[in-house]
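Novice: kindly generate the corresponding structure for this input.
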Amino acid sequence: MNQPASAYFIEDRHDPNETHTLSVLVQNEPGVLARVIGLFSGRGYNIESLTVSETEAQKHLSRITIVTTGTPMVIEQIKHQLDRMIPVYRVVDMTQTKRSIERELAMVKVRGQGEHRVEALRLADAFRARVIDATTESFVFEITGNTDKINQYIDLMRPLGLVEVSRTGVAAIGRGPEGM
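Specialist: Model prediction:
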C-alpha cells in the first residue's frame, strides 16, 4: 500500500506556556525553602513570584506560594517533584482549583510636580491605591490587587515619573470553608 508521506508525519505541537500558582504546605524548619528553590533552579524552572510565611505556629507549618510558568507537562512535573519532597505535606495548584483568591501588594514611588502630580493622585484614587508617604516632590502609593491590576497601575505611572516599585509577590488562598 502506498500511503502519502504526510501519513507518516507526526505533527510537532508545542504546548503553550501557562502560569500557575502553587501553594505548598511544608514543615517550618531551616533549609526547606532552599530545597524547594533548589528543585526549581536545578531543573531550569523559573519562579515568577515567591512568598513564604508561617501559617500554623503550633504545628510548625509554613505556606510557600510559588507562581511559575511552563507547559502543562512541566507544571505536572513540578507538582509531582514537590509532592515527593520529605518536608512537603501538600501541594495544591490554585490555578486548577479555580476556587482561589490571589492578591499582591506593591509600593510604587512616583516623582512629579504640577499636572503629573495631580494625574498620579487621580489614578491612585481610580485604582484604590493609598498614599503612604508624600513629599513636595514625590509620592509612595500602596496598592493591593491581582497581578494584572498592579501591572496596569505601574504601566500608567511610568510616564508620570515612576521612580521605583517594590512588590510582595502573590499570596493565594482557597475559597470556601475548607482549609489546605
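Novice: rest of the way, CA atoms for contacts and neighbours
Specialist: Noted.
Novice: ok, and what's touching the longest strand along the chain?
Specialist: Scanning the chain for the strand with the most residues, using DSSP state E, yields strand 100-111. Residues outside strand 100-111 that contact it (Cα atoms under 8 Å, 6 or more residues apart in numbering): 94, 117, 120, 137-147, 150, 154, 157, 160-175.
Novice: ok, now stretch 42-57?
Specialist: 28, 40, 60-70, 168-171.
Novice: okay, strands next: where are they in this protein?
Specialist: For the chain, strands defined by DSSP E occupy the ranges 18-27, 47-56, 61-70, 88-93, 100-111, 130-134, 138-145, 162-167, 171-174.
Novice: any chance of TSV for those, columns mean neighbour count?
Specialist: Shown next, in TSV, are those (neighbours: other Cα atoms under 10 Å):
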stretch	mean neighbour count
strand 18-27	20
strand 47-56	15
strand 61-70	22
strand 88-93	18
strand 100-111	19
strand 130-134	14
strand 138-145	20
strand 162-167	15
strand 171-174	19
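Novice: one more to line up against the first:
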Amino acid sequence: MKHTLSVLVQDESGVLSRISGLFARRGFNIDSLAVGPAEKQGISRITMSVRGDNRTIEQLIKQLHKLINIIDVKDVTNLPCIERELVLFKVFTSNDLRSHILEVANVFRAKVVDISSQSLTLEVTGDPGKIFAIHQLLSQYKILQIARTGKIALIRDSKVNTEFLKKAFSYYNTSI
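Specialist: The predicted structure follows:
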C-alpha cells in the first residue's frame, strides 16, 4: 500500500541525506518527494510517498523520529487531507490534433504554458486522481516530456474526508 508521510524537520544541511540514507538502508524506495519551507522560519516540511504495509511504515516512522533534526513525522494516508501535485506535459501536436488536446486541457482546467507548431505544454495542478486521469487521456497522443512535482499534503482542520465527499456526491448525483 502507498503511504503519505508528512515530516517536519529543522532546515539544516544533511537532513534530507540522513532521511534518504535511512530509506536506502531499509531497502525502501521513495515514490515521490517534495520539500519546502513550512510555516515557521527554519523549519521545512517534507512530504513523501512510500510503499509498504502498515507495520513496516510504523517501524519506518519510529526510525525517522530517531534521526537528528526531525521534529515530527505523521502518516497522513488515512487522515482527511488536501493533496496536490503539479505536472507539466509537453504533448506533440499538429493542426489536426491541437483542438482535441485543448479540449482535454479545458476539461481538466489545465493551463497552456507554451505553444509551438509541434507541441503544446500544459500545466496541471490537482489531486493525484486528476493527474492520473489527464495523463491517461493525453497518453493517446504522443507525450514528449513530463515533469512532475512530488505530492504535497496538509491535514484538513475541518476533518472532512474528501473521499467521503466524492462518494456522497456521486451517490447523490446518480440517485437523482
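Novice: before we move on, back to that, the longest strand of the first structure vs the second structure, average offset?
Specialist: When the second structure is overlaid, strand 100-111 of the first structure sits 0.5 Å from its aligned residues on average, using mean Cα distance after the TM-score superposition for the first structure.
Novice: what range does that strand cover in the second structure?
Specialist: Aligned using TM-score structural alignment, strand 100-111 of the first structure spans residues 81-92 in the second structure.
Novice: would a markdown table of the strands of the first structure with distance to Leu82 of the first structure be doable?
Specialist: Conversion of those to a markdown table gives the following (distance: least, Cα to Cα, whole Å):
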| stretch | distance to Leu82 of the first structure |
| --- | --- |
| strand 18-27 | 8 |
| strand 47-56 | 14 |
| strand 61-70 | 11 |
| strand 88-93 | 7 |
| strand 100-111 | 20 |
| strand 130-134 | 38 |
| strand 138-145 | 27 |
| strand 162-167 | 25 |
| strand 171-174 | 18 |
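Novice: which stretch among the ones you listed comes nearest Lys79 of the first structure?
Specialist: strand 88-93 (6.7 Å; Cα to Cα).
Novice: which other helices and strands does that closest one contact?
Specialist: For strand 88-93 of the first structure, the packing partners by 3 or more Cα pairs under 8 Å, 6 or more residues apart in numbering; DSSP states H and E come out as strand 18-27, helix 72-84.
Novice: check contacts around the most centrally placed residue in the second structure.
Specialist: Note on the second structure: the residue nearest the mean C-alpha position is Lys151, at 1.9 Å, using Cα atoms, centre = their mean. In this structure, Lys151 of the second structure makes contact with 32-34, 47-49, 83-85, 128, judged by Cα under 8 Å, 6+ apart.
Novice: I'd like these as JSON lines, with distance to His65 of the second structure appended.
Specialist: As requested, these are exported to JSON lines (distance: Cα to Cα, whole Å):
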{"residue": "Ser32", "distance to His65 of the second structure": "20"}
{"residue": "Leu33", "distance to His65 of the second structure": "18"}
{"residue": "Ala34", "distance to His65 of the second structure": "19"}
{"residue": "Thr47", "distance to His65 of the second structure": "15"}
{"residue": "Met48", "distance to His65 of the second structure": "15"}
{"residue": "Ser49", "distance to His65 of the second structure": "17"}
{"residue": "Glu83", "distance to His65 of the second structure": "23"}
{"residue": "Arg84", "distance to His65 of the second structure": "25"}
{"residue": "Glu85", "distance to His65 of the second structure": "26"}
{"residue": "Pro128", "distance to His65 of the second structure": "27"}
